[in-house]
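*Asks:* Prediction below, plus the sequence it came from.
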Amino acid sequence: MNDDLRRLIRTIPDYPKPGVQFRDISTLLLDGTGFRMTIERLAAAVGPVPNLIAGIEARGFIFGAALAQVMGCGLVLLRKKNKLPGMVTGINYALEYGVDRIEMHSDAVSPGARVVLVDDLIATGGTALAGVELLRSAGAVVDIAAFVIDLPDLGGAGHLRAKGVDVKTLVGFAGD
């Protein structure tokens, strides 16, 4: 499934550390037709138009913005700590070695808004889970998350499903 898109994603071995197979979407973005097909397929997978797409910094901004434009809805940015001006709300989440934080503008999401979370890749799911929790804390309905790539062996999609989120992915890379 989506082998045409899979061929456009470059694998860089041993990056950022030995043993990691980095799935590089920059080669997909270089191919105009491939990028367009990616967005069209994500839109079809998401289904009915949501109120907002929430893109996770930074590669989620690329796919989220394009998806929001195609679907005719708004885009909310989920940013790293201290990147947004004005009033923000945020959530801390655990990393392998430490804690990180994502934030959004406090007035970005109205209670009851249907929001689809978008990023380039789902691995362990830590950032995506934090994004869902942040959006839901503002009253959003987050029942779908869409990713170009799934690394199923790392379990992130399963963690999202356990929280009631339907996970849509286009390409899976098992064993990574």
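*Replies:* Arrived safely.
*Asks:* From here on, just use CA atoms for contacts and neighbour counts.
*Replies:* Fine.
*Asks:* contacts for the longest helix seen in the chain?
*Replies:* As assigned by DSSP state H, the longest helix anywhere in the chain is helix 32-46. By Cα atoms under 8 Å, 6 or more residues apart in numbering, the residues outside helix 32-46 that reach it are 4-5, 8, 28-29, 63, 66-67, 70-71, 116, 144, 146-148, 168-170.
*Asks:* The structure to be compared is supplied as follows:
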Amino acid sequence: MNLKDHIRGVPDFPKPGILFYDISTLLRNADAWQVAMGRLAKLVRAHHPDILAGVESRGFLLAAPLALKLGCGFIMLRKRGKLPGPIVALDYDLEYGTDRIEIQADAIQPGQRAVVVDDLLATGGTMAAGIALLRKVGAEVPAAAALIELEFLKGRDRLDVPFEVLVTYDK
């Protein structure tokens, strides 16, 4: 099955000149969703994760069911102010400004193997920040994974771990 057939391109969203890759069309198709999760599970399983770290918010849609399929835990990497209790934060640079990503202080034990999962890798800033945040709290990060990669943005170059992906776009 060609998963690209189930991903819709939405021009000029969220602003003019941007082509948004909408995975809701894949999520609503049970067969395509099963195929995507099966393929992603095979790629991620090879890195022997103890836990999957989903990046807010569409990364949650992939990481949670994938963790269930792999028999491992799931944790959330969230935007500022979204997690209760003690948190650990990391500020990181964006193309135009900065952002912050947070994790609950007790979400992961030092030495646990955490694979970062998001729906899409573009410039790589958020994925790289997620990897750095997990290392900050003592996790080992053997890999990162996404459903989609926009190869032309070269986000993979910002990652210092193996990167697994199912669908790539070169423009």
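*Replies:* Perfect, thanks for sending it. Computed from a prediction, not measured in an experiment: that's the story for all the values here.
*Asks:* thinking again about what came up before, with structure 2 superposed, average distance for the next helix or strand after the longest helix of structure 1?
*Replies:* Following helix 32-46 of structure 1 in sequence order, the next helix or strand is strand 52-56 (DSSP states H and E). Compared with structure 2 after the fit, strand 52-56 of structure 1 shows a mean deviation of 0.2 Å (mean Cα distance after the TM-score superposition for structure 1).
*Asks:* what's the following helix or strand after the helix or strand encompassing residue 67 of structure 2?
*Replies:* Assessed by DSSP H and E, residue 67 of structure 2 sits inside helix 58-70. Next along the chain after helix 58-70 of structure 2, taking DSSP H and E as the criterion, comes strand 73-79.
*Asks:* coming back round to it: angle of the helix holding residue 67 of structure 2 against strand 73-79?
*Replies:* 170 degrees (axes from the mean of the first three to the mean of the last three Cα atoms, to 10 degrees).
*Asks:* Have a look at how far, on average, helix 58-70 of structure 2 is from structure 1.
*Replies:* Mean for helix 58-70 of structure 2 is 0.3 Å (mean Cα distance after the TM-score superposition for structure 1).
*Asks:* ok, and what's touching that helix?
*Replies:* So helix 58-70 of structure 2 is contacted by 37, 40-41, 45, 51-54, 73-74, 76, 117-119 (Cα under 8 Å, 6+ apart).
*Asks:* And the helices in structure 1, which stretches?
*Replies:* 3-6, 26-29, 32-46, 59-71, 126-137, 156-162.
*Asks:* how much space between the residue positioned nearest the centre of structure 2 and residue 17 of structure 2?
*Replies:* What sits nearest the mean C-alpha location of structure 2, by Cα atoms, centre = their mean, is residue 118, with 1.5 Å. Distance from residue 118 of structure 2 to residue 17 of structure 2, counting by Cα to Cα, to the nearest Å: 23 Å.
*Asks:* Sweet, I'm off.
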